[in-house]
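>>> With the sequence up front, the predicted model follows.
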Amino acid sequence: MALDAIDPLPEAEFWRDLLGLQIIWQNDDFVALRGAAVLITVQRVADHRPPNWPTGEVPKQLHLELAVADLDDGERAAVALGATRASAQPSPDRWRVLIDPAGHPFCVTNQIPEP
């Protein structure tokens, strides 16, 4: 999961403390957290409106960043399961932006630091 914030460190410290995570990498603009387990839930929302990323009246709210060793393989695997490639690709050599079946953007990336 990737969260937008005006000041990343306090936001990261909140999630670190709430979920028992560890800060594994940080700079002024980005903080990476890791934990032993993650819970993702999916619930039905009758009037769900998918985000209009990267512009539009419905913002992305949040998106997942999934670590992969190879971007092409990671993208192919996600597409095979029903994802689509987003038309906007800000940095396709480092991140591939994909859209899940419900319309949420997420990324596969080879930029997650190794432990």
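Here it is on my side, so go on.

>>> from here on, contacts and neighbour counts on C-alpha atoms
Noted.

>>> where's Trp53 relative to Trp15, distance?
When CA to CA, to the nearest Å is applied, the distance between Trp53 and Trp15 equals 24 Å.

>>> who touches Glu114 in this structure?
The neighbourhood of Glu114, defined by CA atoms under 8 Å, 6 or more residues apart in numbering, contains no residues.

>>> Report the secondary structure state of it.
When states are read from DSSP: H, G, I helix; E, B strand; the rest coil, the local structure at Glu114 comes out as coil.

>>> ok, and here's another one to check against it:
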Amino acid sequence: MTTKASLLAFTIDCSDPKALAGFYHQVTGMEITYAEDEYAAIGDGTVSIYFGRVPDRKPVTWPSPDKQFHFDFRVPDVERAVEEYVALGATKPDFQPGVTEEGTRWVVLQDPQGHLFCVCPEPA
């Protein structure tokens, strides 16, 4: 049997850890637990998201095979959340595979450092 692990944290490379921690603090409500120029963190007491400074990091283009990860967040109102997250500094790429003639299944956004995340509706 394989030893089961519990997720402690997820680390994201970025050029401005404090700013990105502030962005995701606003999006998730997780508390900023550490904020320095080289490293920052947010967490909920169980899981944390860490942000490490990589000065020359370049954002991926979307769509492309360069995407390495993305977050999926559930929200009660996708349109409102997208408006709020864009106001916080996210961008909305033109390519939106989750928006079809039948409706919005999810919206792809890029955070201020260019990492992708999806805004998904809560289950009906």
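Cool, got the structure. Only a predicted model underlies this, so the values are computations on that prediction, with no experimental measurement involved.

>>> what's the TM-score for these two chains?
Once superposed, the chains reach a TM-score of 0.62 (TM-score structural alignment, normalised by the length of structure 1), with 84 aligned residues with a CA RMSD of 2.7 Å.

>>> thinking again about what came up before, and Trp53 and Trp15 of structure 1? Which one has more around it.
Set side by side, Trp53 of structure 1 and Trp15 give different neighbour counts by other CA atoms under 10 Å, the larger being at Trp53 (18 against 15).

>>> and the residue mapped onto that one from structure 2, what does it touch?
With TM-score structural alignment as the criterion, the equivalent of Trp53 of structure 1 in structure 2 is Trp62. The contact partners of Trp62 of structure 2, taken as CA under 8 Å, 6+ apart, are Pro93, Phe95.

>>> For Trp62 of structure 2, give its distance to Asp56 of structure 2.
Remark: distance between Trp62 of structure 2 and Asp56 of structure 2 (CA to CA) = 19 Å.

>>> ok, now Lys92 of structure 2?
Remark: distance between Lys92 of structure 2 and Asp56 of structure 2 (CA to CA) = 23 Å.

>>> Compare the two (neighbour count), which wins?
In this view Lys92 of structure 2 and Asp56 are compared by other CA under 10 Å, and Lys92 has more residues nearby, 16 against 9.
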